[in-house]
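*Asks:* have a look at this prediction, sequence included:
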Amino acid sequence: MASISETSGEFGVAMGMAAMGSLATFVHRTGLDGDLPAGLPGDAASAAREGLTAAVATAEHLAGRLGAELLDSARTAFTGGLNAVALTGAVVFLTLAVAAALILRDTAARDGAAGD
């Protein structure tokens, strides 16, 4: 029985990481697509969509202002992804906290009524 509990806990963590990572990637790519600097070569845009590290590496190889604009866009999109994950996590946490409080309150009320 303990192995099932342990496995379900690990599965929950893995699914949470996958879901939150997918959300962060979606928000990052969506934000970056709408904010790429004009005149950016197609291969540079594709590389920048891969993630912040790829965008930084790509920006280093671009001339002057174009590289700085790409870096700014990539950082803004990455921060947007992190903010979306933080907000989603906070909402999930608060929802579970309220559900736990309600369930425990109902359980305590039933136990108190049964003891009378």
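*Replies:* In hand now; what should we look at?

*Asks:* use CA for all of it now, contacts and neighbours both
*Replies:* Will do.

*Asks:* list the contacts of residue 49.
*Replies:* 29, 32, 33, 55 (Cα atoms under 8 Å, 6 or more residues apart in numbering).

*Asks:* strands - which of those land there?
*Replies:* Among the contacts of residue 49, no member falls in strands (DSSP state E).

*Asks:* what is the nearest of these to residue 105?
*Replies:* Within the contacts of residue 49, proximity to residue 105 (Cα to Cα) peaks at residue 29, which comes in at 43.0 Å.

*Asks:* sorry, back to before: just put the contacts of residue 49 in TSV and tack on neighbour count and distance to residue 2.
*Replies:* Output for the contacts of residue 49, formatted as TSV (neighbours: other Cα atoms under 10 Å; distance: Cα to Cα, whole Å):
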residue	neighbour count	distance to residue 2
29	20	40
32	24	45
33	17	46
55	23	45
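
*Asks:* also this one, for the comparison:
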Amino acid sequence: MAVESADELGIAFGTAILGSVLLGFYRTGLADTAPADLPGGVLEAAQETLAGALLYARELPGELGEALATADTDAFTSALSATGGIAALILLAVGIFAGIMLRGVSSQADLTETEDEPDHEPTTAP
């Protein structure tokens, strides 16, 4: 039970951190690429979620809406790519750490040695 809770906590913690990184990259990317002539408050609202940004883009007239939709999807794609790269680096680091920590540990040693059984029969003196 404790192991399952630890696994769930680790997954939730990793999701929260990577989700925050993703949102940070998305907000920055959208701020850099969004059209300059957006109505007041639209950029801030669009930076909250991709779905919300696309809804705003549908409501804006003509080219302004298309430009916002393009900026939204480009910012999200770039953010997802950067976050995936960070996650891959973390996974690589964990793999290297595990390899270093498990170096010299034999998986067969635990199967062949038991503490309950002696290696040889005890000898008695005559």
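*Replies:* Ah, there it is. Since the model is a prediction, treat every value here as computed from it, not as a measurement.

*Asks:* just give the TM-score of the two.
*Replies:* Comparison of the two superposed chains (TM-score structural alignment, normalised by the length of the first structure) gives a TM-score of 0.86, and 107 aligned residues with a Cα RMSD of 1.3 Å.

*Asks:* before we move on, the earlier item: what would the contacts of residue 49 of the first structure look like in TSV with distance to residue 110 of the first structure?
*Replies:* Output for the contacts of residue 49 of the first structure, formatted as TSV (distance: Cα to Cα, whole Å):
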residue	distance to residue 110 of the first structure
29	50
32	53
33	54
55	57
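
*Asks:* now do the helices in the second structure.
*Replies:* All helices of the second structure, identified by DSSP state H, fall at 2-33, 42-46, 50-59, 62-101, 109-112.

*Asks:* now the first one: buried residues?
*Replies:* In terms of neighbour count (16 or more other Cα atoms under 10 Å), helix 2-33 of the second structure has its buried residues at 18, 21, 22, 23, 25, 26, 27, 29, 30, 31.

*Asks:* out of the residues you listed, which is nearest to residue 70 of the second structure?
*Replies:* Distances from residue 70 of the second structure to the buried residues of helix 2-33 of the second structure, taken by Cα to Cα, are shortest for residue 30, at 9.8 Å.

*Asks:* alignment lookup: the closest one to the first structure.
*Replies:* Residue 30 of the second structure maps onto residue 32 of the first structure when the alignment is built from TM-score structural alignment.

*Asks:* so who does residue 20 of the first structure touch?
*Replies:* By Cα under 8 Å, 6+ apart, the contact set of residue 20 of the first structure is residue 85.

*Asks:* and residue 13 of the second structure, what pairs with it in the first structure?
*Replies:* In the first structure, the residue matched to residue 13 of the second structure (TM-score structural alignment) is residue 15.

*Asks:* for that match, give its distance to residue 57 of the first structure.
*Replies:* To residue 57 of the first structure, residue 15 of the first structure is 30 Å away according to Cα to Cα, to the nearest Å.

*Asks:* neighbours of the nearest residue to residue 31 of the second structure once chain neighbours are set aside, just the number please.
*Replies:* Of all residues not flanking residue 31 of the second structure in the chain, residue 43 sits nearest, at 7.4 Å (Cα to Cα, 6 or more residues apart in numbering). The number of residues packed near residue 43 of the second structure is 20, by other Cα atoms under 10 Å.
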